[in-house]
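Q: have a look; sequence and predicted model below, questions after that.
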Amino acid sequence: MNTKINERKNIIVSFKANVSLPKGIDKRIQSLTGLTIINALIALPCICIVISTILLEPLGIEVFKWDKMGLLVIFSVSFSLGLPEYFYELKLLNHLKKINKATDFEGLEALNSELKMIINVLNNKLKNYKYLIPLVLVIFIFGLLQIFSDRLNPYWGYIRIPVLLFYGISISRFVLTYPKINKNIRAAEKAL
């Protein structure tokens, strides 16, 4: 018998993760927690340094030199690229663990359809990353040129714009999506 709670579990499991994790909810949560912490500890300081360098350099405050930031920019982009999805999956897996022995309740069908829409949008990787992929490619190519060129890359100064666009798109997508997931999960857990 397919109940609404089982349908919800199937919706959660349908989320396509960017990373392969071990089987079992507890092992997945443990591995994903470690992966999220490591990525956040690397990405967040790098992002802060890169953004502060971009914003402070025109004001004449040079804590770090933009010309020397190629590797740091590549690190910040690569480690922050999958970070939002790690948070989504961690939230969904913790919810799955809580509803594992739950039964149907009133209003679950509406919550399920809302969660399914959110996950369908997240699973459409091509649409989600259509603006980020070109930015990432430009940033990586020019970052590698900056790292390995003997003379400075004359176009490296213009890469500040794609870097800020990348961070802006990534952060805005996370800020718009995570609260929707969180609100849906809270409503479901409150009704249990």
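A: Great, that's in hand.
Q: contacts, neighbours, all on C-alpha from now
A: Will do.
Q: the strands in this structure, which residues?
A: Shown for the chain, no strands are assigned by DSSP state E.
Q: okay, one more to line up with it:
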Amino acid sequence: MNQKIKERIQIIFSLKSNLADNKIENEKRIKFLKKSTVIELVLTIILAGIVVLSKIFEHLDLNVFKWIDSGLLILLALSSAIYLPNGWYELKLLKHLKFIDSKSDFVGIDTLNNELQTIIDHLNAAFNRFRGIRIYVFFIAILVLWHLGSDTNNPYWDFMKLPVLVFYGYLIIRFINTNRKLSQNIEMVEHSVVNS
């Protein structure tokens, strides 16, 4: 294995893990992350789906899922949706690590390693860098808890529909952009390693 591939492996290991311990061997981490990511994905889809459906059903005058009763689901869906992408990225990087192990350097790997380092630095600092997002999530959580704790109907709860939907939209757009960059970087390395 050459120096630049070793550097790439170190860059991959610099990703802060949310779901698995870095000291566990790679194959066990991949299995654990596959299971936990599937569980998180299913949970997020179900919870976020119920929240979105409550808004749709309200406009159709159906009493299946009511927005007024969705406070706890919103809190669970937000917490699940925030951590899901990092598990996905980590799983993708560990599979890539398995692929590049014992491969040789190639022309252009420096640039791809720098791009990967930028992506991982962004992922590691994402929640710290975006203080506004933390305030936004905290604001939603406070209103959800206030709504859950109030005996009477919370007059502000009806206005929470848009902020919650905007936050889901933000998370989806951020995931699509980051996943696209990471996938392109990984594909370029794996293609170049095979052809070198």
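A: Done, it's in. Only a predicted model underlies this, so the values are computations on that prediction, with no experimental measurement involved.
Q: leaving out sequence neighbours, find the closest residue to the most centrally placed residue in structure 2.
A: Among the residues of structure 2, the one closest to the centroid is residue 85, at 1.6 Å (Cα atoms, centre = their mean). Closest residue in space to residue 85 of structure 2, ignoring its immediate chain neighbours: residue 175 at 6.5 Å, by Cα to Cα, 6 or more residues apart in numbering.
Q: how about residue 12 of structure 2, what's its partner in structure 1?
A: Residue 12 of structure 2 maps onto residue 12 in structure 1, with residues paired by TM-score structural alignment.
Q: would you map the helices across structure 1?
A: 4-13, 25-56, 70-81, 83-98, 108-123, 125-128, 132-148, 160-191 (DSSP state H).
Q: quick one: closest of the ones you listed to residue 62 of structure 1.
A: helix 25-56 (6.7 Å; Cα to Cα).
Q: buried stuff in the closest one?
A: 28-29, 32-33, 36, 39-40, 43, 46-47, 49-51, 53-54 (16 or more other Cα atoms under 10 Å).
Q: just to revisit the earlier point, what's the counterpart of the residue nearest to residue 85 of structure 2 in structure 1?
A: With TM-score structural alignment defining the correspondence, residue 175 of structure 2 maps onto residue 174 in structure 1.
Q: residues near that match, how many?
A: 17 (other Cα atoms under 10 Å).
Q: from residue 168 of structure 1, how far out is it?
A: According to Cα to Cα, to the nearest Å, residue 174 of structure 1 and residue 168 of structure 1 sit 10 Å apart.
Q: also residue 86 of structure 1?
A: 18 Å.
Q: neighbour count for the two, which is higher?
A: The neighbour comparison of residue 86 of structure 1 against residue 168 (other Cα under 10 Å) goes to residue 86, with 20 against 12.
Q: which non-adjacent residue is nearest the more buried one?
A: Nearest non-adjacent residue to residue 86 of structure 1 (Cα to Cα, 6+ apart): residue 36, at 6.0 Å.
Q: alignment lookup: the one you found to structure 2.
A: Residue 36 of structure 1 maps onto residue 37 in structure 2, by TM-score structural alignment.
Q: contacting residues around its match?
A: By Cα atoms under 8 Å, 6 or more residues apart in numbering, the residues touching residue 37 of structure 2 are 84, 87-88.
Q: columns distance to residue 150 of structure 2 on top of those, output as JSON lines?
A: Shown next, in JSON lines, are the contacts of residue 37 of structure 2 (distance: Cα to Cα, whole Å):
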{"residue": "84", "distance to residue 150 of structure 2": "30"}
{"residue": "87", "distance to residue 150 of structure 2": "35"}
{"residue": "88", "distance to residue 150 of structure 2": "37"}
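Q: what about structure 1, which of those residues hold up?
A: Retained in structure 1 (both residues aligned by TM-score structural alignment, their matches' Cα atoms under 8 Å) from these: 84, 87-88.
Q: ok, back up a step: burial of the nearest residue to the match of residue 12 of structure 2 once chain neighbours are set aside, as a residue count?
A: Closest residue in space to residue 12 of structure 1, ignoring its immediate chain neighbours: residue 92 at 6.2 Å, by Cα to Cα, 6+ apart. Applying other Cα under 10 Å, we find 21 other residues in the vicinity of residue 92 of structure 1.
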